[in-house]
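[1] Got a predicted structure plus its sequence, pasted below:
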Amino acid sequence: MNDVVASNIAANVATATNLSVAPSVTSLAISTQIESELPSSDDSSISKPQIIQVSSATRKISSYTVAAGDTTDSIATRYGISSQTLKWANNLTNDNLKVGLVLDVLPRNGIVYTVKDGDTVQSIADKYKADASMITTYNDLEISGVSTGLKIIVPNGTLPNTEQPGYVAPVAYRAASTGGSYYSGYRAGSVGNRYAYGNCTWYAYERRAAMGMPVGSFWGNGGSWSYSGRAAGLLVNNIPSYGALLVEVGSPGHVAVVESVAADGTVVVSEMNNSAYGGFNIINNRTISAGQASLYQYVH
């Protein structure tokens, strides 16, 4: 089969199946046809429209065995990807690595996805905020498309909150009321929660317990939780991660729980008793830009 025939078949299939890359494949077929009709002695050249080409060697998922001193950041930097991509690919909920652990390393930022029944390239792109044509090209799907069970890489894909490692659905808490007015003060939400009901610390204690990441019962006001967390032996830094406690230092300060961190560094937190979102006993989510997020302390 010569190049002209092959490119025409590819164009016909792409058009018939309504692939997003059909225009590019068709253009390539036309250029191939034109080039084949040029005299062999003609020195003129034609620049053919191309689908984005990526060396197959760069598209393989590799493995890495954790050595002493390794961190998610150092490994990610070595392979030219983000630490978030590394953690998502290995279902890591934090930055703690055990020596000898074998990690999957993606060739670029994004996620690994196993195609499910009913999926299309476009539906996958929409769900993970990615580009459909890039998914098609990167995984050589121009002819075959996607099929159930196929494992693909979604370049620059972002996991939704519900699919991020360690995700636990938020629990709705409701205060008791008398005559339509809510009361404040101590109320045990779970064993060990000694914080004032309706406050940020009460909610943070409950949320972390639900995530399997319990905190102390007597860490004080929200503004002191980074100090208390460090004293308890937990990692405290300025790097957000799923489940970490975002601390606004001060008196009384504030504490929230990180629900997700996007590939661009944008952070979503859940919290209670934020006056800007309803105040006492109100649970809300809010989004924080990457630049702003880096200004807070995080207890992991």
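    Looks like it came in fine. Only a predicted model underlies this, so the values are computations on that prediction, with no experimental measurement involved.
[2] Only C-alpha atoms from now on, for both contacts and neighbour counts.
    OK.
[3] what about Q292, neighbour count?
    11 (other CA atoms under 10 Å).
[4] I'd like the distance between it and G185.
    Separation of Q292 from G185 (CA to CA, to the nearest Å): 32 Å.
[5] do V269 as well
    From V269 to G185 the distance is 24 Å (CA to CA).
[6] Second structure for comparison follows:
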Amino acid sequence: MIRMTIRQLEYFQAVLETGSATAAAKVCHVSQAGLSAGILQLETALNIQLFVRQKSRNLSLTPAGRAFSLTVQSVLQQLQELEDGAASFGHAVSGVLRLGCFESLSPTLLPRLAGHFTDNFPDVSLRFFEGSPRAIEDDLRSGRCEGILAYKQHVSGGLVYHSLGSHPLYIALPPEHALAEKDSINLDELASYPHVLLDQEPISTLVTNLLREHGAHSEPLLTSRSIETIRSAVARGLGFTVTGVRPPNDLSFDGLPIVYKPLSDGGQVREIVLCTMPGVPLSRRLTEALEFCKMLVSHTSL
């Protein structure tokens, strides 16, 4: 006989996602006392302690709680899919699509994905989470989202990888640059030219290491966390930049032209993947997102 309830599992998951009983109670629309009682009943039903109670009222997982959290994520996702399937009888796709995305990929992928679902699957609500590879991977492992879009080389092992396609790194140059007329550019050719750097990990470390390996030891003339600032700096002739994303419009934010050239170094092709947790089946909405993103990557110069 099953002694734990779905509501208790939801309380547990809410604490994981918010980090405190107070915030979790608000998310679950229940009093803090009611949530705490539900967690205690869950521990009694399982005969294990899930959380360490602290004077600050924060809750931290015990080793048993940490192991249990991986199972809860899978169970709740499958229950959600079961509920969505029953509610959407006669409809193709419905429910809430919670998707994480590496922040440098999101401007190219997420708006078009949102448009696709809005036009074709209006019963799907979208929740996007953007950030660094580590941040969105944490979102996936905690159950905050059901899949993440990232470069395969930037996420850790233990996940299920669904390949969307691959593309090279690009060199962005001002039109008057001495190398702007070449079909492709080798990193060795860039050593003597000034560069600007997007200050976002992991691309900043990747680019810095690549340039140093090929003889460019000077510091960047300018760094910024904004891709549009970097693009504008390139367009104004401050230096080249190495980028993993090529926007469809080769203009800077202030309307100046930029030239993009692929790196001729064959080892710089990067694979884009949709990652999911092992043992968790893909929902119909996530399957639709996967197929659309495959098409998008294959037809877009990311």
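    Received the coordinates, thanks. Since this is a predicted model, take the numbers as computed values, not measurements.
[7] Need the TM-score from the superposition.
    With the length set by TM-score structural alignment, normalised by the length of structure 1, the two chains reach a TM-score of 0.25; 129 aligned residues with a CA RMSD of 6.6 Å.
[8] between V269 and G185 of structure 1, which one's more packed in?
    Per other CA under 10 Å, whichever of V269 of structure 1 and G185 has more neighbours is V269, with 21 against 10.
[9] same for the strand or helix carrying the more buried one, what does it pack against?
    Per DSSP states H and E, V269 of structure 1 falls inside strand 267-272. Applying 3 or more CA pairs under 8 Å, 6 or more residues apart in numbering; DSSP states H and E, one finds that strand 267-272 of structure 1 contacts helix 200-210, strand 254-261, strand 283-288.
[10] what about those, which gets the closest to A76 of structure 1?
    strand 254-261 (16.1 Å; CA to CA).
[11] Deepest in the core, which of the helices and strands packed on strand 267-272 of structure 1 is it.
    strand 254-261 (a mean of 27; mean count of other CA atoms under 10 Å).
[12] Show me which parts of the helix or strand that contains T26 of structure 1 are buried, residue by residue.
    In the assignment (DSSP H and E), T26 of structure 1 maps to helix 22-37. Going by neighbour count (16 or more other CA atoms under 10 Å), the buried part of helix 22-37 of structure 1 is 22-33, 35.
[13] Relative to I124 of structure 1, which of those is nearest.
    Nearest to I124 of structure 1 among the buried residues of helix 22-37 of structure 1 is A22, at 18.2 Å by CA to CA.
[14] ok, that closest one to T15 of structure 1 distance?
    Distance from A22 of structure 1 to T15 of structure 1, by CA to CA: 5 Å.
[15] Could you dump the buried residues of helix 22-37 of structure 1 into a markdown table with distance to E259 of structure 1 added?
    Shown next, in a markdown table, are the buried residues of helix 22-37 of structure 1 (distance: CA to CA, whole Å):
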| residue | distance to E259 of structure 1 |
| --- | --- |
| A22 | 39 |
| P23 | 40 |
| S24 | 40 |
| V25 | 41 |
| T26 | 44 |
| S27 | 45 |
| L28 | 45 |
| A29 | 47 |
| I30 | 49 |
| S31 | 50 |
| T32 | 50 |
| Q33 | 53 |
| E35 | 55 |
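[16] Please verify my assumption that V255 of structure 1 contacts V247.
    Yes: with contact defined as CA atoms under 8 Å, V255 of structure 1 reaches V247; the gap is 4.7 Å.
[17] I'd assumed L245 was in contact with Y298 of structure 1.
    Yes: in this structure, Y298 of structure 1 is within contact of L245 by CA under 8 Å, at 5.2 Å.
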